[in-house]
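Colleague: could you look at this predicted model? Sequence included:
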Amino acid sequence: MARSTIQDVARLAGVSEATVSRALRGLSNVAPATRERVEAAAAELRFTLSKSASSLASGKTHRILLLVSGGLNNWFNSSVLQGAIEILSPEGYDIVPSFVTNRAELSRLIETLPSNRDVDAIIVTSFTLDAAFRAALASLDMPLVGINNPDIDGLNASVRIDDLEGMRQAVQLLHSLGHERLAYIGNLIPPDLDYSTDLRGEGFHKTALELGYDEGNLYISPPEEANQFRPTPEIARRNVAALLAAPQRPTGVCVQTDEMAAHILNELRRQHVRVPEQMSLIGFDDNQLAQIQDMTTIHQDPVMLGREASRLVLDLLRGKPLDEPHIIVPTTPVLRGTTGVPTDRN
């Protein structure tokens, strides 16, 4: 059976091809009765207006660029993508996912934006937009929405958690349980991009000092450039070795992400450290690893963040004023089996 064309729909509906195009693109200059007749004819013939044709007519691509840091298959990025698809796909938008892992890759992407404008808006996650990125987008009439960015400079709208507050919740929990010596272990983050997760270490140190801990009772894992080339389990082993070798061993440990915390927990158990009796452990994110490991953590919901960012994108594309362009979503401590009163301090 031959594929139906716009001419077939026009003949069946008794209108011009231009009217079919306007009706199926949802333009307002079509009478309701005519639109219904065109839609019924299109449904009968199983005809859909191609996105390329619609884009040429409207000047819109119906594509949204989702720019993430790190692999598309990691928990946070894939969850954001899921949330974005749930909102944007029913509205007729395709999502173009892309990722960068360092500043050089980001610079190459920036160079292509002005000459290759094949998206209507950009959602960018987790890292700071530097001056070059903001300048490249300034000449483009294109909404830019952020998710969990360290700052909002250059963003038309954003949705994010408060990383400082989330880590404050973790430190306060350990303090309330009676832990006198605390530690913080960060993740491997490429050194040439500024990430929102970097704020968690700052939140740990600031809160601990406010609660009366002195520097002698705090251990913060030093960043090592060589960690760029080490697998996460090895980084975890090195950090646990440093914890256990400390003159004053910490009894409460905050970790930047659940991914790293899961490896820390495995290594502590391998070294026969009883968790939480000898050492309590708190992750951050509440991903599947935390749930499987019964690990106390700080909860965030990246699927919901993806949904909210996509709703902001749609409002901006439709010219709708935003009541609250920059949204902060609270984090929540999730108590599980890796925290408790330090009953065995030896």
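Modeller: Thanks, I have it.

Colleague: please count neighbours and contacts with C-alpha atoms only from this point.
Modeller: Will do.

Colleague: can you list contacts of the longest helix seen in the chain?
Modeller: In the chain, assigned by DSSP state H, the helix with the most residues is helix 302-317. Applying C-alpha atoms under 8 Å, 6 or more residues apart in numbering, the contact partners of helix 302-317 are 76-77, 79-84, 86-88, 120-121, 123, 143-147, 157-160, 321-322, 325.

Colleague: and the comparison structure, right after this:
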Amino acid sequence: GYRQALTEAGIPPDEDLVVATPAGDKRGAAEAVGRLLGLREPPTAVFAEQDEVAVAVIWTLRATRIDVPGQVSVVGFDDQPVAQWFDLTTVAQSPSRIGREAGELALSLINDPGADRERHLVLPTQVIPRATTAPPPAPRSAPDRQLPPD
């Protein structure tokens, strides 16, 4: 999604901003966060493809005294129970609808073996805003701005 959205907007994706770590691997999350924070321009937000990874990212950021969401926002994906426990902003999808659509597709292939096997289906998702996201902080290099006198 990251690559596609940027490409469609005419912006080249920055592959340095894409890191991978297995779910539930605190050490891997710590290494991934370290890579991101070591960039010349570290991100102000992290999107994790699983809520469990997002929680490990939050744990790592907070362990290094980086304020979530004050300095870095974190968003997960799936709206698992862990997302509620950690007040994690996440993207929810409907497992029951995914299962229903998969079942219907399987039945259509059983009933018509010549059916289109390249069917692409995009199901709706919903962002569930919680306490791990905020507007990005002001750029560090920006001078303090004062309002002109009345």
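Modeller: Noted; the coordinates are in hand. Remember, it's a predicted structure, so these values are computed and weren't measured experimentally.

Colleague: what would you report as the TM-score here?
Modeller: The TM-score (TM-score structural alignment, normalised by the length of structure 2) is 0.70; 135 aligned residues with a C-alpha RMSD of 3.3 Å.

Colleague: now for residue 282 of structure 1: what does it line up with in structure 2?
Modeller: Taking TM-score structural alignment, residue 282 of structure 1 has residue 75 as its aligned residue in structure 2.

Colleague: so what's the residue count around its match?
Modeller: Residue 75 of structure 2 is flanked by 28 other residues according to other C-alpha atoms under 10 Å.

Colleague: that one: which element?
Modeller: Take DSSP states H and E as the rule and residue 75 of structure 2 turns out to sit in strand 73-77.

Colleague: that strand vs structure 1, mean deviation?
Modeller: Mean deviation of strand 73-77 of structure 2 from its aligned counterpart in structure 1 after superposition (mean C-alpha distance after the TM-score superposition for structure 1): 1.6 Å.

Colleague: returning to that earlier point: for ChimeraX, what selects the buried ones among the contacts of helix 302-317 of structure 1?
Modeller: Filtering those down to the buried ones (16 or more other C-alpha atoms under 10 Å) takes a single ChimeraX command:
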select :76,77,79,80,81,82,83,84,87,88,120,121,123,143,144,145,146,147,157,158,159,160,325
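
Colleague: out of the contacts of helix 302-317 of structure 1, which sit inside strands?
Modeller: Here DSSP state E is the test, and these give 121, 123, 144-147, 157-160 as lying in strands.

Colleague: ok now the helix or strand following the strand holding residue 75 of structure 2, how far from the chain's centre?
Modeller: Once the chain leaves strand 73-77 of structure 2, the next helix or strand it forms, by DSSP H and E, is helix 81-85. In terms of C-alpha atoms, centre = their mean, to the nearest Å, the centre of helix 81-85 of structure 2 is found 15 Å from the chain centre.

Colleague: which SS state does residue 91 of structure 2 fall under?
Modeller: Put simply, residue 91 of structure 2 is strand when judged by DSSP: H, G, I helix; E, B strand; the rest coil.

Colleague: wait, is residue 278 of structure 1 part of a strand?
Modeller: No. Applying three-state DSSP, one finds residue 278 of structure 1 to be coil, outside a strand.

Colleague: surely residue 184 of structure 1 touches residue 217?
Modeller: No. Look at residue 184 of structure 1 against residue 217 with C-alpha atoms under 8 Å: they stay out of range, at 11.4 Å.

Colleague: the more surrounded of the two?
Modeller: Just comparing residue 184 of structure 1 and residue 217: by other C-alpha under 10 Å the higher neighbour count belongs to residue 184, 24 against 14.

Colleague: and the one helix or strand the more buried one maps to, which stretch of structure 2?
Modeller: Assigned by DSSP H and E, residue 184 of structure 1 falls within strand 182-185. Using TM-score structural alignment, none of the residues of structure 2 align to strand 182-185 of structure 1.

Colleague: got a list of contacts for the next helix or strand after that strand?
Modeller: Using DSSP H and E, the helix or strand that follows strand 182-185 of structure 1 towards the C-terminus is helix 198-210. With contacts defined as C-alpha under 8 Å, 6+ apart, helix 198-210 of structure 1 is touched by 150, 163-168, 171-172, 184, 186, 214-215, 254, 256.

Colleague: buried residues, stretch 248-260 of structure 1. List them.
Modeller: By neighbour count on 16+ other C-alpha under 10 Å, the buried set for stretch 248-260 of structure 1 is 249-260.

Colleague: among these, which pair sits farthest apart?
Modeller: Spatially, the most separated pair among those is 249 and 259, at 22.8 Å (C-alpha to C-alpha).

Colleague: picking up where we left off before, what's the closest of the contacts of helix 198-210 of structure 1 to residue 241 of structure 1?
Modeller: residue 184 (13.8 Å).
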